[in-house]
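S.K.: take a look and give me a structure for this.
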Amino acid sequence: MNLEEYKIELLSDFEELINFYTGKDKMDDFLHNHLQDCEESHYCKTFCVRLKANNTIVAIFALAFDSVDIDSDDFDDMRMGAAGTDLPAVKETFREQFEQKYTYPALEIAYLAIEQKFQSLHLGSALIEEIASMARNQRYAGCVFLTVRAWHTSDYSAVGFYEKNQFAKLTPVPQMDVWPMYKTIWPEE
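M.R.: Now for the predicted structure:
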């Protein structure tokens, strides 16, 4: 999917989401009734994705700084290709020190929602790559991973979508209605 026909900008008027529906009642309720509170409470920054042709909002996502705890077993899994995400590109002279750390800087995809009429166009996957690019290019802090708490309930699960986009599970079991996941944004070549 090519993002050339779309533009990404900070969402400034949450009233614009009044006709935005994902088809998931719980998600739609959150977007219409609570997302603005999250932003105004400094939890996240919300972006909208618009069609350049008519300014229609087709997707939204919200980002927040995060960190991820990874241990030596996780790095071993990455080396063997069993983690579901790539080993981070790190200078070999720093690799041993890097892998002995416990916490790594990340950018969290706090929310990602595609308007129902635009689902199944691979827009979500393209946005994940765009968000990874934003994380690599921002100049405020170091960032090694993207994180997400993938919605996971008996009615709906986003885990498979994130796994297809090279996210790995951070925990062996979900935590309530979400499954914490992470993705390397600076993979080894």
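
S.K.: make it CA atoms for all contacts and neighbour counts henceforth
M.R.: Noted.

S.K.: list the buried residues in the helix of greatest length in the chain.
M.R.: Longest helix in the chain, counting residues (DSSP state H): helix 123-137. Within helix 123-137, the residues scored as buried using 16 or more other C-alpha atoms under 10 Å are 123-124, 127-128, 131-132, 135-136.

S.K.: could I get those residues as TSV with distance to Leu170?
M.R.: Converted to TSV, these look like this (distance: C-alpha to C-alpha, whole Å):
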residue	distance to Leu170
Leu123	24
Gly124	21
Leu127	21
Ile128	18
Ile131	20
Ala132	18
Ala135	20
Arg136	21
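
S.K.: just these now: which is nearest Pro172?
M.R.: Distance to Pro172 across these (C-alpha to C-alpha) is lowest for Ile128, with 23.1 Å.

S.K.: one more, so I can put them side by side:
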Amino acid sequence: MTILDCSKLEIIKADKEILSSIEFDCGDEDLNEFLLEDSFSNIENSLSKIYLCLYDGFVVAFFSLSADSIKINKKLEINYPMYPAIKIGRLAVHKDFQGMHIGSILIDWIVGFCLELRSDVGIRFISIDAYNQEKTKSFYTKNLFEELQPKKNKNRRNVPMYRDLCQK
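M.R.: You can find the predicted model right below:
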């Protein structure tokens, strides 16, 4: 395995011009299609913002962020029906860079971004609809996400998960 020099990673917000000139393959057609085709309309319609992770100028990963709200079934200090969240819509690592902890580095960056954003906007959670695969759920669990309603998720394509920004 190649050792990654994390100081060379750069995260930028993508626009349509940048997205029209990149190549990317994470090994999952749905995620590739989202970045290379669907992301344009998401940006244009203000549905999400797309961020690229570059390594020496090469796109090694991407993620999308949008506003969300989630219903938490556990008791919190303030009982609201829904709580403000930032949703990770998509997150993928280029197939040549998988297994190098880039996904976890991106999660750490997103957490820091959300904590900084909280000084201006109320955000309690980060949410994601993870693929219902053991490897994917395990990745998010290792990054401190919990399943919402685990008993209802067995036969679903995606599993709603969340991370509480008020817990360490």
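
S.K.: returning to what we had before: so which bit of structure 2 is the longest helix of structure 1 matched to?
M.R.: Per TM-score structural alignment, the counterpart of helix 123-137 of structure 1 in structure 2 is residues 102-116.

S.K.: quick one: the matching stretch to chain centroid distance?
M.R.: The chain centroid and the centroid of stretch 102-116 of structure 2 are separated by 9 Å under C-alpha atoms, centre = their mean, to the nearest Å.

S.K.: average offset of that stretch relative to structure 1?
M.R.: Once fitted to structure 1, stretch 102-116 of structure 2 is off its aligned match by 0.6 Å on average (mean C-alpha distance after the TM-score superposition for structure 1).

S.K.: for the buried residues of helix 123-137 of structure 1, which one is nearest Gly160 of structure 1?
M.R.: Gly124 (12.5 Å).

S.K.: nearest residue to the closest one other than its sequence neighbours?
M.R.: Leaving aside its chain neighbours, Gly124 of structure 1 sits nearest to Ile114 (7.0 Å; criterion: C-alpha to C-alpha, 6 or more residues apart in numbering).

S.K.: aligned partner of the one you found in structure 2?
M.R.: When structure 2 is aligned by TM-score structural alignment, the residue opposite Ile114 of structure 1 is Val93.

S.K.: what residue is smack in the middle of structure 1?
M.R.: By C-alpha atoms, centre = their mean, structure 1 has its centre lying nearest to Ile109, at 3.2 Å.

S.K.: so which helix or strand takes in that one?
M.R.: strand 103-114 (DSSP states H and E).

S.K.: surely Thr22 of structure 1 meets Ala113?
M.R.: Yes - applying C-alpha atoms under 8 Å as the test, Thr22 of structure 1 and Ala113 come out as touching, 6.6 Å apart.

S.K.: sec struct for Arg163 of structure 2, please.
M.R.: strand (DSSP: H, G, I helix; E, B strand; the rest coil).

S.K.: so who does the closest residue to it other than its chain neighbours touch?
M.R.: Computed as C-alpha to C-alpha, 6+ apart, the closest residue to Arg163 of structure 2 that is not its neighbour in sequence is Phe145, at 4.5 Å. By C-alpha atoms under 8 Å, 6 or more residues apart in numbering, the contact list for Phe145 of structure 2 reads 161-164.

S.K.: do Ala67 of structure 2 as well
M.R.: 48, 84-87.

S.K.: so what corresponds to it in structure 1?
M.R.: Match for Ala67 of structure 2 (TM-score structural alignment): Phe65.

S.K.: what's stretch 129-137 of structure 2 in contact with?
M.R.: Contact partners of stretch 129-137 of structure 2, identified using C-alpha under 8 Å, 6+ apart, comprise 88-89, 153-154, 156-161.

S.K.: which one of those is nearest Ile43 of structure 2?
M.R.: Within those, the smallest distance to Ile43 of structure 2 is 12.6 Å, found for Gly89 (C-alpha to C-alpha).

S.K.: what's the closest non-adjacent residue to the closest one?
M.R.: Computed as C-alpha to C-alpha, 6+ apart, the closest residue to Gly89 of structure 2 that is not its neighbour in sequence is Ser64, at 5.2 Å.
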